[in-house]
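how would this look folded up:
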Amino acid sequence: MKYTVTITIRLKEGMLNPEARAIQHALKNLGFQTEDLTTARLFRIRLDAPDAAAARETARQMCDRLLANPVIHDYAIEVE
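Got it, this is the predicted structure:
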């Protein structure tokens, strides 16, 4: 069966995020005040798996082996 897996990868709490700081600063210069801003990477992957649990496990393995660095990243997986 085909599943669409959405993986969101973000820096763990407390990690420096220079990209987010630059965006926040640019928004401030444009007149938009923000209390906080973070960035994340989003991957949408279509894959074939026997069931949703297997699709989630495949996505977890992708994160652990390539997409995320467990030292600095957290990730969330959604299966549709």
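
Please make it C-alpha for all contacts and neighbour counts, starting now.
Noted.

Please determine how far the residue of the chain most remote from its centre is located from residue 24.
Residue farthest from the centre of the chain, counting by Cα atoms, centre = their mean, is residue 31 at 27.7 Å. Remark: distance between residue 31 and residue 24 (Cα to Cα, to the nearest Å) = 11 Å.

wait, isn't residue 10 in contact with residue 75?
Yes - with contact defined as Cα atoms under 8 Å, residue 10 reaches residue 75; the gap is 6.3 Å.

The structure of the following sequence is requested for comparison with the preceding one:
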Amino acid sequence: MQRKYRAKILVTLRPSVLDPAGVAVQSGLKQLGYDNVEQVRIGKYIELNVISPDETSARKDLNQMCDQMLANPVIENYKFDLIEVESQTGVY
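Got it, this is the predicted structure:
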């Protein structure tokens, strides 16, 4: 039996990496009068469903997806939440 999992993935720049987009957003907010904003960092949020026989396999696949495509492990960190949304029967 296959199971469907929903992954919510957050990709952020490593703290040591300069974030020019974050600097630009912070500057824009200051120009709008929001002087109380500091250290803006921009990231990516990704949601996807994955079909897998179990949670362990789903987590392994997600780690590989993030390392190979969804994040650049040299300059980015990622984390994800995984929840089972339904069990599937049949072939995919």
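
how close does the residue farthest from the centre of the first structure sit to residue 19 of the first structure?
Distance from residue 31 of the first structure to residue 19 of the first structure, counting by Cα to Cα: 19 Å.

again with residue 74 of the first structure
Going from residue 74 of the first structure to residue 19 of the first structure by Cα to Cα gives 17 Å.

So those two - more neighbours on which side?
A direct count of neighbours by other Cα atoms under 10 Å for residue 74 of the first structure and residue 19 places residue 74 higher, at 16 against 12.

can you map out the helices along the second structure?
For the second structure, applying DSSP state H gives helices covering 20-31, 55-65.

Same list (these) but as CSV, adding distance to residue 88 of the second structure.
Shown next, in CSV, are the helices of the second structure (distance: least, Cα to Cα, whole Å):
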stretch, distance to residue 88 of the second structure
helix 20-31, 41
helix 55-65, 14
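
who wins for proximity to residue 3 of the second structure among these?
Among the helices of the second structure, the nearest to residue 3 of the second structure by Cα to Cα is helix 55-65 (8.4 Å).
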